[in-house]
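*Asks:* next come a sequence and a model predicted from it.
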Amino acid sequence: MWQVLACGAVVFPGLFFVFRKILPAVFKHWTDADVVLVSERLVSSIHAVMATTAGIIVVSSCSSNIIYDRHWLATYFVIWYGVPYMTYDIFAMYLSHYYRYHVKGHEDYKQHSLRTINSFVRREFLLVLHHIALLTILLPITLFFRKDQGDFFIGCLFLTELSTPFVSLGKILIQLSLQDCWLHKANGGMVLLTFFMCRIALFPFMYWMYGHHYGIPLHAVPFHLPLATNLGNCCILAPQLYWFVLLVRKGYRLYLRSRGAPPAKED
């Protein structure tokens, strides 16, 4: 098992290291912050493609009986790549945060310290909490508490990563100063569409599928499920709604800017 776990623990940091070596040779004017940010986003996109592919396989294989159908990827993808990636990504996000302020000459960011770590956690609290919750809540549920049921729903949760490559592409295009090109605008539309479909609408869909399996209406499904299940889904869904609102507001400001209108005043 440890050899399998080490697979993901090597793949993601390894890719991050390779990108950090290659990108400065291609984009010689980039700062360390630019290189780390794009490297992090490229690795995130690779993991997202892997997770989405695994999700499609699991969902399509377990659609005949969404409660009892099994597929080995539902469990082993979490062990092989989910846990190592989430652990790595916290570190990569910290590096991106550190170098962003380091290149700006902030006094506290001359070297790594507890102060820089504390600043990162405070500024990126929701993202850090999201990663830790997946490691401490979703992992135990996936491995120990499902009683070999619900692989279909684990596959659905893998599909939430579908929006990540589009989010990453948007940041990379901005890094390349291509934020005004048609590709960035089209990508923005895909970000909103995939984020809404796979991170928000996905949850009513899973409740509907559960109700369809047991022959109960959608509005009655929450009362048919354990309280812990509903609370867990709410904890996952709440930050997605928050991030979606931020994306919509950002998209609206970009739309106003493209029309030559003054940007909306931020709260």
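*Replies:* Sure thing, it's come through. Numbers count the residues shown, from 1 in each chain.
*Asks:* okay, CA-based contacts and neighbour counts for the rest of this
*Replies:* Fine.
*Asks:* can you list the buried residues in whichever strand or helix holds Leu237?
*Replies:* Using DSSP states H and E, Leu237 falls within helix 227-258. Using 16 or more other Cα atoms under 10 Å as the burial criterion, the residues of helix 227-258 that qualify are 236-237, 239-240, 244, 247, 251, 253-254.
*Asks:* nearest to Leu37 among the residues you listed?
*Replies:* Minimum distance to Leu37 across the buried residues of helix 227-258 is 18.9 Å, recorded for Leu247 (Cα to Cα).
*Asks:* surely the closest one meets Leu192?
*Replies:* Yes: between Leu247 and Leu192 there is a contact at 7.0 Å, judged by Cα atoms under 8 Å.
*Asks:* is it correct that Gly251 is in contact with Ala186?
*Replies:* No: counting by Cα under 8 Å, Gly251 does not reach Ala186; the two are 11.1 Å apart.
*Asks:* which stretches in the stretch 1-150 of the chain count as helices?
*Replies:* Assigned by DSSP state H, counting those that start in this stretch, the helices in the stretch 1-150 of the chain fall at 2-26, 32-61, 73-77, 83-102, 114-123, 125-133, 139-140.
*Asks:* which helices and strands does the second one pack with?
*Replies:* This means helix 32-61. If contacts are counted by 3 or more Cα pairs under 8 Å, 6 or more residues apart in numbering; DSSP states H and E, helix 32-61 sits against helix 2-26, helix 73-77, helix 83-102, helix 151-158, helix 164-175.
*Asks:* now do the shortest one: distance to the chain's middle.
*Replies:* Here the centre of mass of C-alpha atoms in helix 73-77, compared against the chain's by Cα atoms, centre = their mean, to the nearest Å, lies 17 Å away.
*Asks:* in stretch 180-192, what counts as buried?
*Replies:* Along stretch 180-192, the positions that meet the burial threshold by neighbour count (16+ other Cα under 10 Å) are 184-185, 187-188, 190-192.
*Asks:* okay, now the one to match up with it:
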Amino acid sequence: MWHLLALGCLFFPGLFILTRRFLQTNFPTLSDGDTVAVSVRFISSVQAMMAVFVGYIIISSCKHVMKDRHWISTAYVMFGAPYMVYDIYAMYLYHWYKQKMKRDNGQNSAPVNIVTDFLKKNALIVLHHLVLLLVCFPIIVYYRKGLGDFFLGCLFLAELSTPFVSFAKLLSRFRKQNTLLYKINGAIILVIFFFCRILVFPYMYWAYGKQYGIPAHRVPFHIPLHCTLGNAILMAPQVYWLTLIIRKARSMKAE
């Protein structure tokens, strides 16, 4: 399994480098910051679609929500773990170019500690990545004892919203916020985010209850407390991000 971890360490940074060089060669009018922005969003979308594909395979293969297993579940966790480290670095690089562009345009009158500024503006997503890497990774690989592949597949499906979010970020960077395409993409984000990142949690409780003949609202009292706490920790940032998406949608409607 460790070879998959090594493969992930090569795949994500390597794909980023190749994508950036492709853009620099074929789209010379793009700035360095633009090539980084597009590359970061492209790699995020690739990882997301891989996770969704893996999640679909797992869910469609596991008839018993607790006991059925699929080899790809742990395999993809091993392969995808380096993405969390890569993505933090990629987001920092993107932030660095953003600050450089502001300095070049004379928008930053005072010196900025880029690392501190990056952590302040991206604290939640960095924390989210670190929790997945330092807490969820060892639990999935070592401590769950092969149980719950179905639920892992459900969580992978949450990544379905990522390509649309990435596309929105790119449209915003290239000043296309007022286009119909941006608004349609925003509506898609809202719907997919709600179903795949919010409703997925009650769906997992419903699936467990159906498997064992327990009403969904009684499931939290029939499973270990740490499972419910873990779900709450994972769901909390999703609810926060959903409120941000709704707030942005309202502001666009008001305009």
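*Replies:* That came through fine. For clarity, every value in this text was computed on a predicted model and none was experimentally measured.
*Asks:* can you add distance to Ser39 of the first structure and give the buried residues of helix 227-258 of the first structure back as CSV?
*Replies:* Listed next are these as CSV, based on distance: Cα to Cα, whole Å:
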residue, distance to Ser39 of the first structure
Ile236, 26
Leu237, 28
Pro239, 25
Gln240, 24
Phe244, 24
Leu247, 22
Gly251, 24
Arg253, 27
Leu254, 25
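*Asks:* nearest to Ile174 of the first structure, of the residues you listed?
*Replies:* Taking the buried residues of helix 227-258 of the first structure together and measuring to Ile174 of the first structure by Cα to Cα, the closest member is Leu254, at 12.4 Å.
*Asks:* which part of the first structure matches stretch 147-158 of the second structure?
*Replies:* Per the alignment by TM-score structural alignment, stretch 147-158 of the second structure matches residues 149-160 in the first structure.
*Asks:* for that stretch, buried residues please.
*Replies:* 150-160.
*Asks:* what does it contact?
*Replies:* Contacts with stretch 149-160 of the first structure, where a contact means Cα atoms under 8 Å, 6 or more residues apart in numbering, come from 51-52, 54-59, 62-63, 66-71, 74-75, 142, 195, 198-199, 202, 206.
*Asks:* returning to that earlier point: name the stretch among the helices and strands packed on helix 32-61 of the first structure that sits most buried.
*Replies:* For those, ranked by mean neighbour count under the definition mean count of other Cα atoms under 10 Å, the leader is helix 151-158 at a mean of 24.
*Asks:* how distant is that helix from the center of its chain?
*Replies:* On the basis of Cα atoms, centre = their mean, the separation between the geometric centre of helix 151-158 of the first structure and that of its chain is 15 Å.
*Asks:* just want the angle from it to helix 32-61.
*Replies:* Helix 151-158 of the first structure and helix 32-61 are oriented at 160 degrees to each other (axes from the mean of the first three to the mean of the last three Cα atoms, to 10 degrees).
*Asks:* touching, Val165 of the second structure and Ala187? I think so.
*Replies:* No: counting by Cα under 8 Å, Ala187 is not a contact partner of Val165 of the second structure; they are 10.8 Å apart.
*Asks:* so what sits against both of these two?
*Replies:* Residues touching both Val165 of the second structure and Ala187 by Cα under 8 Å, 6+ apart: none at all.
*Asks:* Provide the aligned range in the second structure for stretch 225-242 of the first structure.
*Replies:* Under TM-score structural alignment, stretch 225-242 of the first structure corresponds to residues 223-240 of the second structure.
*Asks:* and if you look at stretch 118-130 of the first structure?
*Replies:* Across the second structure, the stretch matching stretch 118-130 of the first structure (TM-score structural alignment) is residues 116-128.
*Asks:* now do the matching stretch: distance from first to last residue.
*Replies:* Separation of the first and last residues of stretch 116-128 of the second structure by Cα to Cα, to the nearest Å is 17 Å.
*Asks:* quick one: buried residues of it?
*Replies:* In stretch 116-128 of the second structure, residues buried by neighbour count (16+ other Cα under 10 Å) are 118, 122, 126.
*Asks:* name the residues that touch that stretch?
*Replies:* Outside stretch 116-128 of the second structure, the residues that touch it by Cα under 8 Å, 6+ apart are 88, 92, 95, 237.
*Asks:* kindly recompute the last result at 7 Å.
*Replies:* Residues outside stretch 116-128 of the second structure that contact it (Cα atoms under 7 Å, 6 or more residues apart in numbering): 88, 92, 95.
*Asks:* map the first one across to the first structure for me.
*Replies:* The criterion is TM-score structural alignment: under it, Ile88 of the second structure has Ile90 as its aligned partner in the first structure.
*Asks:* how close does the residue nearest to that match when sequence neighbours are not counted sit to Leu37 of the first structure?
*Replies:* Ranked by Cα to Cα, 6 or more residues apart in numbering and with sequence neighbours excluded, the top spatial neighbour of Ile90 of the first structure is Val128, at 6.7 Å. Val128 of the first structure sits at a distance of 16 Å from Leu37 of the first structure (criterion: Cα to Cα).
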